[in-house]
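# Below: sequence and its predicted model.
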Amino acid sequence: MQLRVLSLLLFTAVLTGCFAEAEAPSAKQPPAQPIDVAAVLYTQYSPEYTFTTRLESPQQVELRPRVSGVIESVEFREGSHVKQGDLLFRIDSRPFAAEVARLEAELDRAKAALGQAQSEAQRAQRLQGRNAMSAEQAESRLSLASQRRAELASVQAAMKAARLNLEFTEVRAPIDGQVSNAFITAGNNVQAGQSVLTSLVATDRLYAYFDVDERTWNASFSDVKADGQTQARLTLAGSARAPQTGELDFIDNQINEQTGTLRVRAVFTAKDAPLRPGAFARIQLKATDSQPTVMVPDRAVGTDLKSRFVLVVNAENVLEYRPVELGRREGTLRVVEAGLEPGERIAANGPARVGPGMPITPRNVEIEAQSLTLAEPQPKAEPSA
């Protein structure tokens, strides 16, 4: 009897221990943590490239005098915008006016001499016709008339040059644009074609030349033509203004063999924009072809010693480790080149406070598409048998 009671007590203790072991794991099971979960963004994406440049004016002039002399006055406000033909400098015109007056008198003398020579030549022809003058004398008078005609033409040419020189004492703007300061002021002597009076740049349009490496051009811009249809955006260094919009109007005819780059130009209208020649700027250019692309929030990407990864939510709402290959960053989004498929769900805030193997309670959120054009989601490929 005692043996039977002892066996019953032992059996009861064993059963109690088994039930305790069975209930222990469930007591330690943590509750599922609620986290933000989003389906990966599947979008039609055109990568945007950035190039650096300095702006150039289509027309730049170093203003030099065409005649030598003394600057009489400066007729413009330094740094102002001027129109073609506006008076900028006056050079002392008195020596040139005196030369014009001298040549006018010389011109009158030459005209009178020519008239007399022509009259004598005509009379010589009449006398020779009546055999009243020798042929030799008649030819001499005809020759003298020709000399007087050449002298008159010479004086007329000198007069034209003298009047041009007198006109050149007024130095005028050759183009529309913005003028710099006066490099030489009143009272100073200047030399024709040598002294630089000021500089003038056209500012209504500005050029931005930049170099695109051969690989990038062939991959993203091979269909671009210099017809003004491809837009480019310009941002000035340190500027908080919205980018200026221009277009490509020039593509060089060959690739530079030494650098492996192609010279390209964008043109921007600068009348109402704070653009200046020589300014440092960044040019943004979108690729012509777009591809359906998977994108995720950049904060959803984690880093370990091996690779970059995201946490994928499976059908049982358990997080799985998934290594990914990343591409360019676009704002708050990151291009995923490999590792994710359209329609898959991820932990939107990344591996903060969660990790692989953890059960979760999903809080569904949407990824902001920003200005990207969404493509139709594609079904996930079925595994081959």
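Okay, I see it.
# switch to C-alpha atoms for all contacts and neighbour counts from now on
OK.
# can you pull the contacts of the closest residue to residue 78 other than its chain neighbours?
Once flanking residues are discounted, residue 78 sits nearest to residue 181: 4.6 Å by CA to CA, 6 or more residues apart in numbering. Counting by CA atoms under 8 Å, 6 or more residues apart in numbering, residue 181 makes contact with 78-79, 198-199.
# and residue 149, what helix or strand is that in?
If you go by DSSP states H and E, residue 149 is part of helix 135-167.
# Ignoring the adjacent residues along the chain, who's closest to residue 114?
Distances taken as CA to CA, 6+ apart put residue 148 closest to residue 114, at 4.8 Å, once the chain neighbours are dropped.
# Which residue lies nearest the spatial centre of this protein?
residue 208 (3.6 Å; CA atoms, centre = their mean).
# That residue is in contact with residue 270, isn't it?
No - at 11.9 Å, residue 208 and residue 270 do not qualify as touching, with contact defined as CA atoms under 8 Å.
# Any buried residues in the longest helix along the chain, and which?
Across the chain, the helix with the greatest residue count (assigned by DSSP state H) is helix 94-129. For helix 94-129, burial by neighbour count (16 or more other CA atoms under 10 Å) applies to 96-97, 99-100, 103-104, 106-107, 110-111, 113-114, 117-118, 120-121, 124-125, 128.
# And here is the other one:
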Amino acid sequence: MKNLFWLLSIGAITILTACSTKTNTSKEKQTFKVTTPLLKDTSYTQNYVAEIHALQHVEIRSRVNGFIESQLVDEGQKVKKGQVLFSINNSQFVQNLQKAKAATQSAEAELRSAEIELEGAQQLLDKNFISQAEYNITQAKVEALKAKLQEAKAEEAQAELHLSFAQVRAPFDGFINRIPLKIGSIVEEGDLLTTISNNQEMFAYFNVSEVDYLKYIASTKEDKRTLSLILADGSRYPHQGVIETVESEFDNNTGTIAFRAKFPNPDNVLKHGATTKVQLEEQVKNAILIPQKVTFEQQEHLCVFVVDKQNRLQIRKVKPSFRLPHLIAIKEGLSPKDKILYEGLQYVKEGDTINTELVSFSQFN
């Protein structure tokens, strides 16, 4: 009976050993696809949140006291430069102007009378009928009346100016915005009547980090760089813009610097105060590209499996530069000659020796 037990035990061990050997042999014979990074010139886009500002956007305020007598435009209406927008009650200004004109006419009459007297005094002085002092007095009277006339004319001009302020006009072509005060509202000097925007062209202001700013400076050869605009609904604005200027200093609180781009706005799609995204394309020479699927994360580091000369797997930490659809550009950690594991990452571990099949990048790019 004991002999039978030992025979059965030896048979079971033999069968298990054979199965284990078969399994190891199967794993050793499994082939994994590997590839090498692609070295090529490429480009990628950077998105920045941007605020849209009109080319001109100003507040229209009352320059006189009174009440709004008429409102000649509506909110959202397009107006021309010089067009009357509001009329403020002007009866008082009309009266002031009439009074100023009357004062001017009176000063002119007094001056003409004094000039006639001066001519007579000159004749009398020539005949020694009056003294030089008397003549000088008459001459001084004429000079005083000339000054009085100038003062009257200045007051008349000021009255005309105040009267013109009662007619509120558009300072440039543009669109009228919100009108907070309606007809009949009492206004004082400085009260806001509305705002007007010139939307023919629009500015996009966006902030760029110091790193991206230095990249921009290094890659910019032409005077102005073009860029695209992504609207709030995700659609692309049909017109390209250009970067016009960069501010002269960084914001110490955010570590960014402001850029300003200009976009044409022929269809009046862009509005002052809108929030969009600008998309700036960056050109990169000799970028090292790998498929995204070959990467994995280990302790918050991006890693790949690198195959050495003995076909042994090593984990390599890499630093990405930017991402493209299905691809990652590597800044540090890989060279174009490195072989990286393309498939089967979940079946292997560091230190495994595998059979490899080199796959060209073009087969999956």
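Nice, thanks for sending it over. It should be emphasised that the depicted structure is a prediction, and the values quoted were computed from it without experimental measurement.
# TM-score, when you put one on top of the other?
After superposition, the two chains reach a TM-score of 0.78 (TM-score structural alignment, normalised by the length of structure 2), with 346 aligned residues with a CA RMSD of 3.7 Å.
# Average offset of stretch 111-119 of structure 2 relative to structure 1?
In the superposition with structure 1, the average deviation recorded for stretch 111-119 of structure 2 is 0.8 Å (mean CA distance after the TM-score superposition for structure 1).
# whereabouts in structure 1 does that stretch align?
Aligning stretch 111-119 of structure 2 against structure 1 (TM-score structural alignment) gives residues 114-122.
# measure residue 180 of structure 2 to residue 155 of structure 2 for me?
Distance of residue 180 of structure 2 to residue 155 of structure 2, computed by CA to CA, to the nearest Å: 33 Å.
# and those two? which has more neighbours close in?
Remark: of residue 180 of structure 2 and residue 155, residue 155 carries more neighbours, 19 against 11, as counted by other CA atoms under 10 Å.
# Aligned to the more buried one, what sits in structure 1?
By TM-score structural alignment, residue 155 of structure 2 lines up with residue 158 in structure 1.
# Identify the residues contacting its match.
residue 103.
# ok, 10 Å please
Residue 158 of structure 1 makes contact with 99-100, 103-104, 106-107, 152, 164 under the criterion CA atoms under 10 Å, 6 or more residues apart in numbering.
# any chance of those residues in TSV, with distance to residue 291 of structure 1 too?
Formatted as TSV, those follow (distance: CA to CA, whole Å):
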residue	distance to residue 291 of structure 1
99	75
100	74
103	77
104	78
106	81
107	80
152	79
164	65
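# which of those sit farthest apart?
Within the contacts of residue 158 of structure 1, two members stand farthest from each other by CA to CA: 152 and 164, at 18.4 Å.
# count of neighbours near the counterpart of residue 195 of structure 1 in structure 2?
Alignment note (TM-score structural alignment): residue 195 of structure 1 maps to residue 191 of structure 2. Neighbours of residue 191 of structure 2 under the rule other CA under 10 Å: 16.
# how much space between residue 191 of structure 2 and residue 8 of structure 2?
Noted for residue 191 of structure 2: a distance of 107 Å to residue 8 of structure 2, by CA to CA.
# so what's residue 56 of structure 2 closest to, chain neighbours aside?
Residue nearest to residue 56 of structure 2 in three dimensions, not counting chain neighbours: residue 198, with 5.0 Å by CA to CA, 6+ apart.
# right, and that neighbour touches residue 76 too?
No - counting by CA atoms under 10 Å, residue 198 of structure 2 stays clear of residue 76, with 11.9 Å between them.
# Quick check: residue 78 of structure 1 vs residue 190 of structure 1, distance?
Applying CA to CA, the value for residue 78 of structure 1 to residue 190 of structure 1 is 19 Å.
# Ignore what I typed, I meant residue 255 of structure 1.
For residue 255 of structure 1, the distance to residue 190 of structure 1 - CA to CA - is 44 Å.
# need the contact list for the alignment partner in structure 2 of residue 80 of structure 1.
In structure 2, the residue matched to residue 80 of structure 1 (TM-score structural alignment) is residue 77. The contact partners of residue 77 of structure 2, taken as CA under 10 Å, 6+ apart, are 174-177, 196.
# Downstream of the longest strand along structure 1, the next helix or strand is which one?
Counting by DSSP state E, the longest strand found in structure 1 is strand 319-330. Once strand 319-330 of structure 1 ends, the next helix or strand along the chain (criterion: DSSP H and E) is strand 333-338.
# which element follows that next one toward the C-terminus?
Following strand 333-338 of structure 1 toward the C-terminus (DSSP H and E): strand 345-347.
# what's the offset of the helix or strand following that next one from the middle of its chain?
Counting by DSSP H and E, the next helix or strand C-terminal to strand 345-347 of structure 1 is strand 360-364. Centre-to-centre, strand 360-364 of structure 1 and its host chain are 46 Å apart (CA atoms, centre = their mean, to the nearest Å).
# Strand 360-364 of structure 1 vs structure 2, average offset?
Its matched residues in structure 2 lie on average 6.8 Å from strand 360-364 of structure 1 after superposition (mean CA distance after the TM-score superposition for structure 1).
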